[in-house]
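1. Okay, structure incoming, though there's no sequence with it:
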């Protein structure tokens, strides 16, 4: 990614623009779909700047909404592909780009679909993901795109602050859990700043934060990932239990869980919150699933 490229001049959406566009297409933001539209151009430019994208990047945006962030991304990136579930919002977006960024319209693709169901993307091969993710599905969407699009090597997402801290947490942290370990399989994640509630319309009831990442080589192949993730799910299903107790059902009856832990160099008395992704991976290779 290249962050030194000067942005192409364009118009970004302000509060009046967002409300006008919403009214013109009959949109009333709903909590069910996590619709909170960014109305502050400075926040959009901050997100784009913090993401580090440059002129060579092909960016995927999930949940573009009315296009606030989309316009900011088009100022900098080589190409933007947006994935939008809401058909009304998707129908409006090309017109917004034609009005506010006509010179960049040829560098934009739109996919009207549930992001969880997308298996391929039109246009150039994606290199980055930058998005204001719908808060109710942010973790599964992010993990799905990590899995399905390995060419996406860097990115930045805005999510609920509580989720951001979970994604970026390391072993031993109170917020460390299943999202932390599974995300770490694919990437190195870090907190990249907080976002005030007043930059959204309507104003959300929760705080927001930015999470940035850089993809890393995963510890193992797909079969090993599935085994590792099964161990992670079991370890955190009963957070207070030791690993020996937490893995008893996964490993079946008998000493299998304890033997696997010892073989992997992990204390049977350890708890899941103390283990990193490499240790979970190692454990998964020694554990024989029940049945």
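-> Perfect, thanks for sending it. Keep in mind that what you see is a predicted model, and the values were worked out from it rather than measured.
2. Could you use CA atoms for every contact and neighbour count after this?
-> Noted.
3. Tell me which residues touch the nearest residue to residue 113 once chain neighbours are set aside, please.
-> Distances taken as C-alpha to C-alpha, 6 or more residues apart in numbering place residue 85 nearest to residue 113, at 4.7 Å, with adjacent residues excluded. Each residue near residue 85 by C-alpha atoms under 8 Å, 6 or more residues apart in numbering is listed here: 63, 112-115.
4. Going by distance to residue 22, which of those residues wins?
-> The shortest approach to residue 22 among those belongs to residue 63, at 14.9 Å (C-alpha to C-alpha).
5. Let me know the helix or strand that the most centrally placed residue in the chain is in.
-> In the chain, the C-alpha closest to the average C-alpha coordinate belongs to residue 142, at a distance of 3.2 Å (C-alpha atoms, centre = their mean). When elements are assigned from DSSP states H and E, residue 142 belongs to helix 138-148.
6. Relative to the whole chain's centre, how far out is that helix?
-> Centre-to-centre, helix 138-148 and its host chain are 6 Å apart (C-alpha atoms, centre = their mean, to the nearest Å).
7. other SSEs contacting the lengthiest helix in the chain?
-> Taking DSSP state H as the criterion, the chain has its longest helix at helix 222-237. The helices and strands touching helix 222-237, judged by 3 or more C-alpha pairs under 8 Å, 6 or more residues apart in numbering; DSSP states H and E, are helix 178-186, helix 243-246, helix 277-286.
8. angle of it against helix 277-286?
-> Here the directions of helix 222-237 and helix 277-286 differ by 110 degrees (axes from the mean of the first three to the mean of the last three C-alpha atoms, to 10 degrees).
9. which residues are contacting helix 222-237?
-> Residues contacting helix 222-237 (C-alpha under 8 Å, 6+ apart): 177-178, 181-182, 243, 246-247, 250, 271-273, 280-281, 283-285.
10. Considering these, which is situated nearest to residue 105?
-> Residue 105 lies nearest to residue 182 out of the contacts of helix 222-237, by C-alpha to C-alpha, at 35.9 Å.
11. want to compare, so here's the second one:
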């Protein structure tokens, strides 16, 4: 089997011109045109022959071809109908042997359901639109229990928040909610020069491995506490959770029952601490 030819700058611009695609900020469209970057992403994702991979926002197909070159079966979710319609043709041209391993869904990744996919994917590998990166990852982890790992390219600031631990300046809602599902870590920076058009932000790769949520905890209940705790970051938990608990005094009672100092702030707590607070209510 011949290895699929990956897309370079000339192919990317040629496809964009053919489709009259003008990358939009609204959809967060920045297309990767560097084959070495694509190979690195696929390698870091640990994708190999027979793996079922979910790709979100394949765009013009750079990463799709890289995943297929590794032998994966790829379900690609693309919200732009013009790009979604062109992708099978691009794969047929550059990797005819791999065309049968691609499924394209014209859909919003924030609304994708497990039943729409050809099979349960084991990995998520994606260059995610920066404006919806965290909501997309959280939705897919909730909807697809089969996802045991992910490698996503996001804006560096988003990557920092996703991978932050308690006590970090950027630790917040995305950090805690991702920690519910497993462990996220920032693994590599990605230069702006590998994209077309060149974005005005830096990018990074975040790796994720699914773990086990806190035992006996209800996700929705825990996430409600997390949202309340970080709605006003500078407040103590006694004050921040007053609305959630009904009053500052009741919030203090719940916190003490959970073994948490009411004077603490949300950014000091682990997902397990938040689970104890939810249970103590």
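-> Cool, the structure landed. Since the structure is predicted, the reported quantities are computational estimates derived from the model, not experimental observations.
12. what TM-score do we get after superposing?
-> TM-score for the superposed chains, counting by TM-score structural alignment, normalised by the length of the second structure: 0.97, backed by 280 aligned residues with a C-alpha RMSD of 1.3 Å.
13. Which of the contacts of residue 85 of the first structure ranks first by neighbour count?
-> residue 63 (27 neighbours; other C-alpha atoms under 10 Å).
14. Need the nearest residue in space to it, chain neighbours excluded.
-> Nearest non-adjacent residue to residue 63 of the first structure, counting by C-alpha to C-alpha, 6+ apart: residue 84, 4.9 Å away.
15. ok, the aligned partner of that neighbour in the second structure - contacts?
-> Aligned by TM-score structural alignment, residue 84 of the first structure pairs with residue 78 of the second structure. Listed by C-alpha under 8 Å, 6+ apart, the contact set of residue 78 of the second structure reads 56-59, 84, 104-109.
16. mind running it again at 6 Å?
-> When contacts are counted by C-alpha atoms under 6 Å, 6 or more residues apart in numbering, residue 78 of the second structure touches 57, 84, 106-107.
17. Could you pick out which of the residues you listed are located in strands?
-> residue 106 (DSSP state E).
18. now the contacts of residue 78 of the second structure as a markdown table including distance to residue 158 of the second structure?
-> Listed next are these as a markdown table, based on distance: C-alpha to C-alpha, whole Å:
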| residue | distance to residue 158 of the second structure |
| --- | --- |
| 57 | 17 |
| 84 | 26 |
| 106 | 26 |
| 107 | 23 |
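19. and residue 213 of the first structure, helix, strand or coil?
-> strand (DSSP: H, G, I helix; E, B strand; the rest coil).
20. Looking at the second structure, name the residue matched to it.
-> Alignment note (TM-score structural alignment): residue 213 of the first structure maps to residue 208 of the second structure.
21. pretty sure its match contacts residue 149?
-> Yes: using C-alpha atoms under 6 Å, residue 208 of the second structure makes contact with residue 149 at a distance of 5.3 Å.
22. Would you mind telling me which of those two has more residues around it?
-> Using other C-alpha under 10 Å as the criterion, residue 208 of the second structure and residue 149 rank with residue 208 on top: 27 against 22.
23. how about residue 172 of the first structure, what's its match in the second structure?
-> For residue 172 of the first structure, the aligned position in the second structure is residue 167, judged by TM-score structural alignment.
24. which element is its match on?
-> Using DSSP H and E, residue 167 of the second structure sits in no helix or strand.
25. and the gap between it and residue 176 of the second structure?
-> From residue 167 of the second structure across to residue 176 of the second structure, the span is 12 Å (C-alpha to C-alpha, to the nearest Å).
26. Looking only at neighbour counts, state which of those two leads.
-> A side-by-side neighbour count of residue 167 of the second structure and residue 176, using other C-alpha under 10 Å, places residue 176 first with 28 against 14.
27. Map that one onto the first structure.
-> Per TM-score structural alignment, residue 176 of the second structure is aligned with residue 181.
28. Which stretches in the second structure count as helices?
-> Counting by DSSP H, the second structure has helices at residues 9-19, 35-45, 62-69, 81-94, 133-143, 156-163, 173-181, 219-231, 237-240, 242-245, 248-257, 271-280.
29. hang on, the earlier thing: contacting residues around the match of residue 172 of the first structure?
-> Applying C-alpha under 6 Å, 6+ apart, we find residue 167 of the second structure in contact with 267-268.
30. Repeat the analysis, applying 10 Å as the threshold.
-> Each residue near residue 167 of the second structure by C-alpha atoms under 10 Å, 6 or more residues apart in numbering is listed here: 265-270.
31. coming back round to it: read off where the helix holding residue 142 of the first structure ends up in the second structure.
-> Under TM-score structural alignment, the match for helix 138-148 of the first structure in the second structure covers residues 133-143.
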